[in-house]
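In: Just a sequence and a predicted model for now, questions to come.
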Amino acid sequence: MVSLTEINLSKAAKFHPKFEKILDSHFEGLLRNEQLSVPGLVVLARRGQSRYHKAFGVSDLKSGDKMKTDAMFRMFSMTKVLTSFVALRLYEEGLFDLEDRVSKYIPSFDRPWDIVRDSENGSESINYKSFLTGQTLNLNFHREKSAQPMLIKHLMSESSGIEYELFSEYDSFLGGGICNRNAGLVANAIRQQLHPEVYRSTCIVGANLTLEQFVDTIGRAGVLTCEPGEFSYGHGATVLGRVIEILYEQSRGTSKKFSEIMSELLFYPLGMDEAAFFLADDDPRVSRIPTLYGAVLEENGTTSRVEEEQECYPEGVEYRTNQTAHYSGPRSYESGDTGSIMTASDYSKFYDMLLDGGVSNNGERLLSPQGIQILCKGRFKDLRLNTPLAKAFGVAGEYSPFPKSFNFGWATSHGDDCALRGYTTSDHADMSNWGGYALTQGFFYPSEDSYMLVCPQLMLTTPGAFAFGQALIRDTSMSAFHSVWS
C-alpha cells in the first residue's frame, strides 16, 4: 500500500536569535521585488515552542488598507491535504481501501474511459476558448481506451487523469514541455458541452453545480488526459470529496454536504472556527478577504505588473468568479481540491495537530499515530512519475533532482533517498509541502517540529505570477525559513 517512515519530533528545535529580523527583511523584500511585487501577505511560522506571526503590505492596493493577521485567505489547493485527512479518518473506520475502484462508490464512474490525445490528424475536433489569449481554438484529437481502472489512491495522489486545463494552456503559451499539449483543453471542453459551468481557471469554485452534479458531469463525459496512475494534477480531491459524502451517508445513515463533513471531522475538533467553504452575504468575515491579484507579463518577459486578477486576462475573455466566488453567487460547488477559505491561524491548527501526533488541543484523537505517518510520509506504489508534468511540479520521485512525490494531497520528500546529486535546492529531506492557486504556501517538517505558512493572494493562473511566483514566494521563503533554524 504505502511505505512509511517513522516520525521523530525534535522538541529542542529553536529559532536563531535574530530570526525575526531576518524573516522581516525577507518578507518586506517581497513587497518591493522588481520581477513581481506582492501586494500583501501573512506569514505564520513555528519552530519548537517559538512562533512568528506577522502581516505585511496591504490587503487592497486601491484603498491602501493594511494586511492584517486575521485576513481570510483563499487556500485553493492547500485544501487537498485537508480532504485526504478527512478521508483517512474514514479509512481508519474501515469504510474503504486505498486500492478500491472509484466506481465502487460513484456509479457514473462505472464506465469505460477515453484518453484524449492531441492530434493534428485526429478524427474529432472541438472548440475551446483560451483564457490566456482570448482566442477560440479548434482542436483536433483522437481517443484511446483506458486500460487501467481509476482507484481511490489515484484521487489522493492527483494521478486520476482528471487534469486541470491550466497546464495545457501554458504548455501552448510557453512552447511545450509541460504536459500532453491540448489534452486538458479538449477534456475540459467536452465536459463543458455537458454543462458550461463545470470548470475553468477563471471560475475555480464558482460553478452553479453541487459536488454531486460536478462529479457526475466528469463521469458522464468519460474523458481523461492520461491513464490513471500517471501524475495529472487536477480534480482528484474533488472526486474524493464526493466519495467522502457517499461513505459518510452509508456509515451514518444520514447525508451531509462535504463542507459539513469537513467541519465535523476536522474544523470543529481543532477549533478552526473561521474556516469555511462559502460565506453568507452578511458574514462579517467577508470584509477580511483580501483583494485577489494577478500579474501581467511585460513585453520584456523579465518583469510583471500587478493588477486585480480580472484585469490580467486579454480582451474577450469572460472573467468569472475567482474574486467573489467564496462570498457571492451560487456557492454550491464544494471542492475538495480548491474550496477552503480561512485565516493562517486556523490552518496552522491543522499542522499543530499533526505535530502532536493526531491529537487536538483539547485531547481528542482525530487520527492514529500510524495514520499521521501515512499522511505525512506515506508514498503510494505503482505510480508513473517519469512524466513532464510531474517533473515540472518537482514531484517525479527518483526522476526529480530532489526526490519528492505527490501523496495524500501534498508533496512528500523521500527521506533518506533525498541525495541532492549536486543540485542546489532549498528543499528538506523530511518535508511535506504544497501551495495554492493564489500562491499560498505551506511547509511542514515533522521531525523538526516546524512549519511555515506564507499567504499572499496573487493568482498563479495569470502570466506574470505563473512565470515568477513559485521561485519568488515558495523557493526564497523556504530558504529564508531554513536559514533561521538554530
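Out: Perfect, I can see it now. Numbers count the residues shown, from 1 in each chain.

In: all contacts plus neighbour counts: C-alpha atoms, from now on.
Out: Noted.

In: if I pick Leu265, what's in contact with it?
Out: Contacts for Leu265 (C-alpha atoms under 8 Å, 6 or more residues apart in numbering) come out as 86, 89, 366.

In: out of those, who's nearest Val454?
Out: Lowest distance from Val454 to the contacts of Leu265 (C-alpha to C-alpha) belongs to Val86, with 23.3 Å.

In: need the contacts of Leu265 in JSON lines with neighbour count and secondary structure, can you?
Out: Below are those laid out as JSON lines (neighbours: other C-alpha atoms under 10 Å; DSSP: H, G, I helix; E, B strand; the rest coil):
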{"residue": "Val86", "neighbour count": "21", "secondary structure": "helix"}
{"residue": "Arg89", "neighbour count": "17", "secondary structure": "helix"}
{"residue": "Leu366", "neighbour count": "22", "secondary structure": "coil"}
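
In: Show me the helices in the stretch 51-200 of the chain, by range?
Out: When assigned using DSSP state H, counting those that start in this stretch, the helices of the stretch 51-200 of the chain occupy the ranges 80-91, 152-156, 166-173, 183-194.

In: Out of those, the one nearest Ser340 is which?
Out: helix 80-91 (9.2 Å).

In: what packs against the lengthiest strand in the chain?
Out: With secondary structure taken from DSSP state E, the chain has its longest strand at strand 136-145. With contacts defined as 3 or more C-alpha pairs under 8 Å, 6 or more residues apart in numbering; DSSP states H and E, the packing partners of strand 136-145 are strand 114-118, strand 124-129.

In: okay, now the one to match up with it:
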Amino acid sequence: MQGIENIAGMSPERLTNISNHLNQQYIQKGKIAGTVTLVYRRGEVTYFDAQGMMDVERNKPMQKDSLFRIYSMTKPITSIALMQLYEQGKFQLSDPVHRFIPEWKGLRVYESGRAPLMVTTRPKRPMQIHDLFTHMSGLTYGFTERTNVDAMYRKKGIGTFDLEPQGSLQDMINDLAKLPLEFSPGSRWNYSVSTDVLGYLIEKISGQSLDVYLQDKIFTPLGMKDTGFYIPKDQQNRFSACYMRGTKGSLTLQDDPQESYYLNKPEFLSGGGGLISSASDYLQFCKMLLNNGQCDGHQIIGKKTLEFMTTNHLPNGCDLGSIATGSFSESLYDGVGFGLGFSVALDPTKSKTITSVGEYAWGGAASTAFWIDPEEDMAVVFMTQLLPSSTYNFRGQLKQLIYGAIVD
C-alpha cells in the first residue's frame, strides 16, 4: 500500500490495522461474530469496513448497513432531545423532578435492611433534573446486582436485561415512586435508569410520545432512516444477531434476529437503551455533534448548549474515579468526567488511554461504542453485538489503532 495518499490526515495503510486486529484477534477466534467500524475526520469518511458475520447461525455476512441494538448509545440522543426543550425555556436544570412527576415528591433514601422492614431517611435535597442527566440522581439499575436497592429494582423488573421488558414507561415511573434512592441526589455518581426518566420528561413536556418526538426532532432532520425502537418488516433482513460469551469464550446466541422483541413496536420506550440503529445512521448524529449541533442544514441543538453538555459537570471538576459507586464498563473512571449524557475526557494520562482532552463518548451494553474528538475533528462509530460490554476492551484497543493512524 506504499504511496497511497493520506485521507484527511490519516494513513490508509495504518487504518488497515483496525481490520487486521479485529479479524485476527476476535473474528477468526470466534470471540465475536462481526463488526462495522466507521471513522470520520475533517469532513471525510476515512475508514468504513464490515467484517465477519451478522448472523452466524444463518451464515449471513456482516454488511455496512446492518442494524444493531445500540442499548445505552440511546442515552446521548435522549439527552440532546430533552435539551432541545431546555432551549425553549420549558424547564431549568435546577428544577426538582417532582415538578413534572408529583408522585416522586416523597422519595426517600435507603439506609439499611430489606423491604418491607428497611430503614430510609429523607434526602438532603430534592432530586433535580440536572441529577438525571449526570447520573447523580440516586436511581440505579437492577442488573448491576450490587445492593439491596438493585434487588428491589430486579423484583419490579426495572433496569434488567429482560429480552422482553414488561409494562410501560409510566409503569416504571409509578414503581420508582415506591422504591428508595441509593443515596441523596447530587452526592454520588451511579449509572442508572435516569435517562429513561429523561425520556419520560420529554413526553410530559412536549406532549408527544418519545418515539414520535425523536423521529420529528432528530431522526428525520438528520436523515436517520434506520433508527427507531423497533425494526419495520422491510428492514428485518438487515438485523444482526446478538450474542453472549459462552463457556471457553465461545458465542452463545442471546437474541435471534428473526424472533426478536425488536420486530414489533414495544410498549416500553426506553430513552436509556431502546434504540436500533446502523453505523451510518449513528454517524449522522455524530456529524451533528462535531459540527456545533448542525447537520445537513438543520440546527438540532445550539452551539453553546452542546458545549455546556460536553463539559464535565461532576462536583468540583472531579473525575468518575472520585465519586462513582462501583464500576461500569461503558467508561473508564480515572481521568474521565461526565457531562449531560456523555463521558468527558479530562486527563488522558490518568486514564492511560490515548485521546484528546475534551473527547466525549459513550457505549452500549452489546459492546458498541462511539466517541467525538473535537480537537482532532473526528468521530468514530463501532458496532458489534456481544453482551456484556465488559467482555473485551474494544474501546481502548480501537483508540490505539485509530489514533495511531493520524499522521497530520
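Out: Received it, and whenever you're ready, just let me know what you need. Only a predicted model underlies this, so the values are computations on that prediction, with no experimental measurement involved.

In: Could you get me the TM-score between them?
Out: Here the superposed chains carry a TM-score of 0.89, computed using TM-score structural alignment, normalised by the length of structure 2; 397 aligned residues with a C-alpha RMSD of 2.7 Å.

In: Single out the most deeply packed of the helices and strands packed on strand 136-145 of structure 1.
Out: strand 114-118 (a mean of 22; mean count of other C-alpha atoms under 10 Å).

In: Compute the inter-axis angle for it and strand 124-129.
Out: Put simply, strand 114-118 of structure 1 runs at 70 degrees to strand 124-129, going by axes from the mean of the first three to the mean of the last three C-alpha atoms, to 10 degrees.

In: For strand 114-118 of structure 1, name the packing helices and strands.
Out: Of the remaining helices and strands, those touching strand 114-118 of structure 1 by 3+ C-alpha pairs under 8 Å, 6+ apart are strand 136-145, helix 183-194, strand 223-224.

In: Nearest to Leu439 of structure 1, out of those?
Out: Between Leu439 of structure 1 and these, the shortest gap by C-alpha to C-alpha is with helix 183-194, which sits at 21.7 Å.

In: Flag every buried residue along the helix or strand following the closest one.
Out: Once the chain leaves helix 183-194 of structure 1, the next helix or strand it forms, by DSSP states H and E, is helix 211-221. By 16 or more other C-alpha atoms under 10 Å, the buried positions in helix 211-221 of structure 1 come out as 211-221.

In: As CSV, the residues you listed with distance to Glu245 of structure 1 would be great.
Out: Supplementary listing: the buried residues of helix 211-221 of structure 1 in CSV, determined by distance: C-alpha to C-alpha, whole Å:
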residue, distance to Glu245 of structure 1
Leu211, 9
Glu212, 9
Gln213, 13
Phe214, 13
Val215, 12
Asp216, 14
Thr217, 17
Ile218, 17
Gly219, 16
Arg220, 19
Ala221, 21
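
In: Among these, find me the one that's closest to Met342 of structure 1.
Out: Taking C-alpha to C-alpha as the measure, Met342 of structure 1 lies nearest Leu211 of these, at 20.3 Å.

In: Name all residues that make contact with the closest one.
Out: Listed by C-alpha under 8 Å, 6+ apart, the contact set of Leu211 of structure 1 reads 238, 241-242, 332-335.

In: Run through who's touching stretch 129-136 of structure 2.
Out: By C-alpha under 8 Å, 6+ apart, the list of residues contacting stretch 129-136 of structure 2 from outside reads 79, 92-97, 137, 185-192, 194-195, 197-198, 313-314, 338-341.

In: In strands only, show me the residues you listed.
Out: Members of these lying in strands (criterion: DSSP E): Phe338.

In: Which among the contacts of stretch 129-136 of structure 2 count as buried?
Out: Neighbour counting by 16+ other C-alpha under 10 Å classes 79, 96-97, 137, 185-192, 194-195, 197-198, 313-314, 338-341 among these as buried.

In: centroid residue for structure 1?
Out: Note on structure 1: the residue nearest the mean C-alpha position is Ser77, at 1.8 Å, using C-alpha atoms, centre = their mean.
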